[in-house]
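# curious how this folds, go ahead:
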Amino acid sequence: MTEVFYQNINTSEYLNIESKPVHIKERLDIEIIDNSFLPGAKEDDWFAHSALPALKIIEKERPGKIRSFLSIGSGPGLDVLASAEVFGSSKLTLTDLQGSVVKSAIQNIKSNLLEPEKIEVNGYSGDLFEPLKKANGNPRFDLIYENLPNVPIPEDEDINKSRSSTHYIEKRSEKIPEEVKAALLDLHYLAIQQAPEFLEENGSLISLISGVIPIDTITSIEKYVDGVKIEVLFYNWNIQTSFYSVVNKYATQEEQGYGPFIFYRENDLKKAFEGISDEESGKKAREIEKSLEDKRLTATEALKLLKQGENIGYTITIIKTSINV
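Down below sits the predicted model:
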């Protein structure tokens, strides 16, 4: 039997806007089925905390130009609804691994738009861009967003059960560069590799990547994918809460030779990011990372401190991939 959760979300609070929303309802009624990723409180919700500020930066750079938006691995569709408000897009599309999640997300989107009859909403189920390759007309988008998982699912877990869809199946047929694989960036690499086929001429792919991985390792993907340019758009930090606690999983991966995976004490992160605005964070990302160099903790060290009750955090890197013409 499918387990269903419902969340009622104050739109202005979630989107951090002072005015009433103009494209989506003031309160969002969101259905979350048991295979879908479960959003957390605002500070724990990666989209609201980090992706949303990045999308607002895009809108400032290209006001009114993001007419089509695609989310890869959307879950309940909150990211798509937020983009509808930020960009006023007329074409909204999402994918997810399971068809039941896509069906639920489509319903969430249509039922929370103020004028759904004026918006084209599409959903596809399948792996990465594969379902779009099968769609008629090879759809292209002004902006694609992905927050794909880094951590492989344990072999004894079923990707189709519970909320294990927040992990990924490690065994893939595609060839992944060793440097990328060691950093657990497999799915982000594949998304960057495949995205240009689905981008409009001036379109871009936004990737939200946990900053437990060094910035230079993340941006090194550029050298393995022809014809793309990668830049850090937004840089942020957050606390590792118990709900999202995956430190032990990263520690296990370190034991198996992956990494390095980097964590920090909360106070060190606060000091490093003090006075940095959203707009300048991407440009100053490497400078911030450099200032934290002697404060680094391995996942194993972070796990030990976390168990002792110390607040441990990590950085979040959002990169923008565009077609290099």
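# switch to C-alpha atoms for all contacts and neighbour counts from now on
Fine.
# any buried residues in stretch 139-153, and which?
Under the neighbour-count criterion of 16 or more other C-alpha atoms under 10 Å, stretch 139-153 has 140-153 buried.
# with stretch 277-293 instead?
By neighbour count on 16+ other C-alpha under 10 Å, the buried set for stretch 277-293 is 278, 279, 281, 282, 284, 285, 286, 288, 289.
# quick one: end-to-end distance for it.
21 Å (C-alpha to C-alpha, to the nearest Å).
# measure how far that stretch is from the centre of its chain, please.
19 Å (C-alpha atoms, centre = their mean, to the nearest Å).
# sorry, back to before: among the buried residues of stretch 139-153, which pair sits farthest apart?
142 and 153 (31.6 Å; C-alpha to C-alpha).
# for the nearest residue to residue 116 once chain neighbours are set aside, which three-state class applies?
Leaving aside its sequence neighbours, residue 116 sits nearest to residue 110 (C-alpha to C-alpha, 6 or more residues apart in numbering; 5.6 Å). Recorded secondary structure, residue 110: helix (DSSP: H, G, I helix; E, B strand; the rest coil).
# okay, now residue 110: neighbour count?
For residue 110, the tally of surrounding residues (other C-alpha atoms under 10 Å) stands at 17.
# of the buried residues of stretch 277-293, which belong to helices?
Among the buried residues of stretch 277-293, the residues falling in helices (DSSP state H) are 278, 279, 281, 285, 286, 288, 289.
# this one next, for a side-by-side:
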Amino acid sequence: MPLTSATGVRDGHPTIEVDAARYLGLASKPEHVASRLAITYTDRSFVPLPDELAADWVATVAVPAFKLIRQRQGVQQAFASIGTGVGLDALAAIETLGATRIGITDVHEEVVSTAVTNITRNLRDPFGIALDAGAGDLLSPLHPVALRYDLIYENLPNIQIDDAERIAAERTSSGHFSPRTEPVPDILQMNFLALHYLALQQAPHFLKPGGAVLSMLGGRVPLSLFQEIATLAGLKSEIYTYGWKIQAMPEEIIRGHAERQRDGYGPFHFYLAARLADAFDGVDLESSGARALEIEDSIASDRLAPSEAYEAWKRGEVIGHTFAALRSWVG
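Now for the predicted structure:
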């Protein structure tokens, strides 16, 4: 069940209101996006969680990384998002990265068209942003634009399922994906990292010189595998930020990992949220990437197998997982 309820209906779809300053962690009202964001969502995208920020990917994971990139690498004028969902990642990039050229993709046309509406109607100056959007696989919808980007952001689904009916019925653009035909190294395939690898393979054709990809990765597998994705894709990389969040949609996600682990994938792991809160107490964003392996080692004995995490969740425990923002570039 979603943690946030719709506050209205727009164009036949539920719409929620998001306090932009709170959601983006701003000290004052936003400069480029509306103070109150009207965000419409479809059945094919994750519902934003403005009232449960600790479970929301954009607010908890992407936005802090965007701010750090702005601080270290400067303005990212051209920004692309693979699998944009409702478009909040693009709005965050406009506000925090200073982006003025936006490219967005997702696999469903209705998701893309809704994201375009969400982005354009929530800008203070709609004419100040150039927006390219397309439905399709990974970066391919942006091929006709022939534009290169300073930063490509991806937060892609992890769980591959073969059931066509389930693919059709569920929020598959955000949670699951169909089997791929491209060759993917077995170690990445077995650890649910296939789409991230394929995105990194495509990325060099879309990056400006000095540009980078920012991959959002749920830390349900060892950190060492994350940098292996970039290495196998022919890129250099660094763990840019490391942290933790509450597991959103726990029944679906934890149960899905448990099912696939029984099929021989993984192994995967989760944690009690309280243990993660203790482990990350006092860890600042700027040093979190450099300290990632040290922190991972410190909580290794607290890992829960997906089946254990699922049973703990059913008992009322709050379950979390670590995450890493992986920054990759052409070496």
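# tell me how they score on TM after superposing.
The TM-score (TM-score structural alignment, normalised by the length of the first structure) is 0.93; 319 aligned residues with a C-alpha RMSD of 1.7 Å.
# of the buried residues of stretch 277-293 of the first structure, which is the nearest to residue 252 of the first structure?
residue 289 (24.1 Å).
# quick one: contacts for that closest one?
By C-alpha atoms under 8 Å, 6 or more residues apart in numbering, the contact list for residue 289 of the first structure reads residue 215.
# corresponding residue for it in the second structure?
Under the alignment (TM-score structural alignment), residue 289 of the first structure pairs with residue 296 of the second structure.
# show me the helices in the stretch 201-325 of the first structure, by range?
Counting by DSSP state H, counting those that start in this stretch, the stretch 201-325 of the first structure has helices at residues 215-219, 247-255, 266-273, 278-281, 285-291, 299-307.
# mind listing what residue 45 of the second structure touches?
Contact partners of residue 45 of the second structure, counting by C-alpha under 8 Å, 6+ apart, are 85, 86, 111, 171, 172, 173, 174.
# try it again at 6 Å.
By C-alpha atoms under 6 Å, 6 or more residues apart in numbering, the contact list for residue 45 of the second structure reads 85, 171, 174.
# quick one: map it onto the first structure.
When the first structure is aligned by TM-score structural alignment, residue 45 of the second structure is paired with residue 36.
# what helix or strand does its match sit in?
Using DSSP states H and E, residue 36 of the first structure sits in no helix or strand.
# so what's the residue count around residue 201 of the second structure?
Neighbours around residue 201 of the second structure, by other C-alpha under 10 Å: 16.
# that one pairs with which position in the first structure?
So, by TM-score structural alignment, residue 201 of the second structure is matched to residue 193.
# tally of neighbours for the closest residue to that match other than its chain neighbours?
Residue nearest to residue 193 of the first structure in three dimensions, not counting chain neighbours: residue 225, with 5.9 Å by C-alpha to C-alpha, 6+ apart. Residues lying near residue 225 of the first structure (other C-alpha under 10 Å) number 14.
# against residue 93 of the first structure, how distant is residue 225 of the first structure?
Distance from residue 225 of the first structure to residue 93 of the first structure, by C-alpha to C-alpha: 25 Å.
# same check, this time on residue 304 of the first structure
For residue 304 of the first structure, the distance to residue 93 of the first structure - C-alpha to C-alpha - is 42 Å.
# for these two, work out which one has more neighbours and name it.
Set residue 304 of the first structure next to residue 93 and count neighbours by other C-alpha under 10 Å: residue 93 wins out with 21 against 14.
# need the contact list for the residue nearest the centre of the first structure.
By C-alpha atoms, centre = their mean, the first structure has its centre lying nearest to residue 147, at 2.2 Å. With contacts defined as C-alpha under 6 Å, 6+ apart, residue 147 of the first structure is in contact with 207, 208.
# aligned to it, what sits in the second structure?
Under the alignment (TM-score structural alignment), residue 147 of the first structure pairs with residue 155 of the second structure.
# if you count neighbours, what's buried in stretch 201-218 of the first structure?
Neighbour counts over stretch 201-218 of the first structure (16+ other C-alpha under 10 Å) mark 203-215, 218 as buried.
# spatially nearest residue to residue 170 of the second structure (excluding sequence neighbours)?
Closest residue to residue 170 of the second structure apart from its sequence neighbours, by C-alpha to C-alpha, 6+ apart: residue 44 at 7.4 Å.
# state the distance from the match of residue 289 of the first structure to residue 219 of the second structure.
With distances taken as C-alpha to C-alpha, residue 296 of the second structure is found 9 Å from residue 219 of the second structure.
# what of residue 266 of the second structure?
To residue 219 of the second structure, residue 266 of the second structure is 12 Å away according to C-alpha to C-alpha.
# please apply the same query to residue 191 of the second structure.
Note on residue 191 of the second structure: its distance to residue 219 of the second structure, by C-alpha to C-alpha, is 11 Å.
# residue 62 of the second structure now?
15 Å.
# where in the second structure does stretch 257-268 of the first structure fall?
Using TM-score structural alignment, stretch 257-268 of the first structure pairs with 264-275 in the second structure.
# aligned partner of residue 13 of the second structure in the first structure?
Using TM-score structural alignment, residue 13 of the second structure sits opposite residue 4 in the first structure.
# no, scratch that, I was asking about residue 327 of the second structure
By TM-score structural alignment, residue 327 of the second structure lines up with residue 320.
# what residues are up against that match?
Contacts for residue 320 of the first structure (C-alpha under 6 Å, 6+ apart) come out as 205, 206, 230, 231, 233.
# apart from its neighbours in sequence, what residue is nearest it?
residue 206 (4.8 Å).
# and the aligned partner of that neighbour in the second structure, how close does it get to residue 12 of the second structure?
Aligned counterpart of residue 206 of the first structure in the second structure: residue 214 (TM-score structural alignment). Going from residue 214 of the second structure to residue 12 of the second structure by C-alpha to C-alpha gives 33 Å.
# what does residue 41 of the second structure give?
According to C-alpha to C-alpha, residue 41 of the second structure and residue 12 of the second structure sit 10 Å apart.
# give me the more crowded residue out of these two.
Neighbour totals were compared for residue 41 of the second structure and residue 12, and residue 41 leads with 25 against 10 (other C-alpha under 10 Å).
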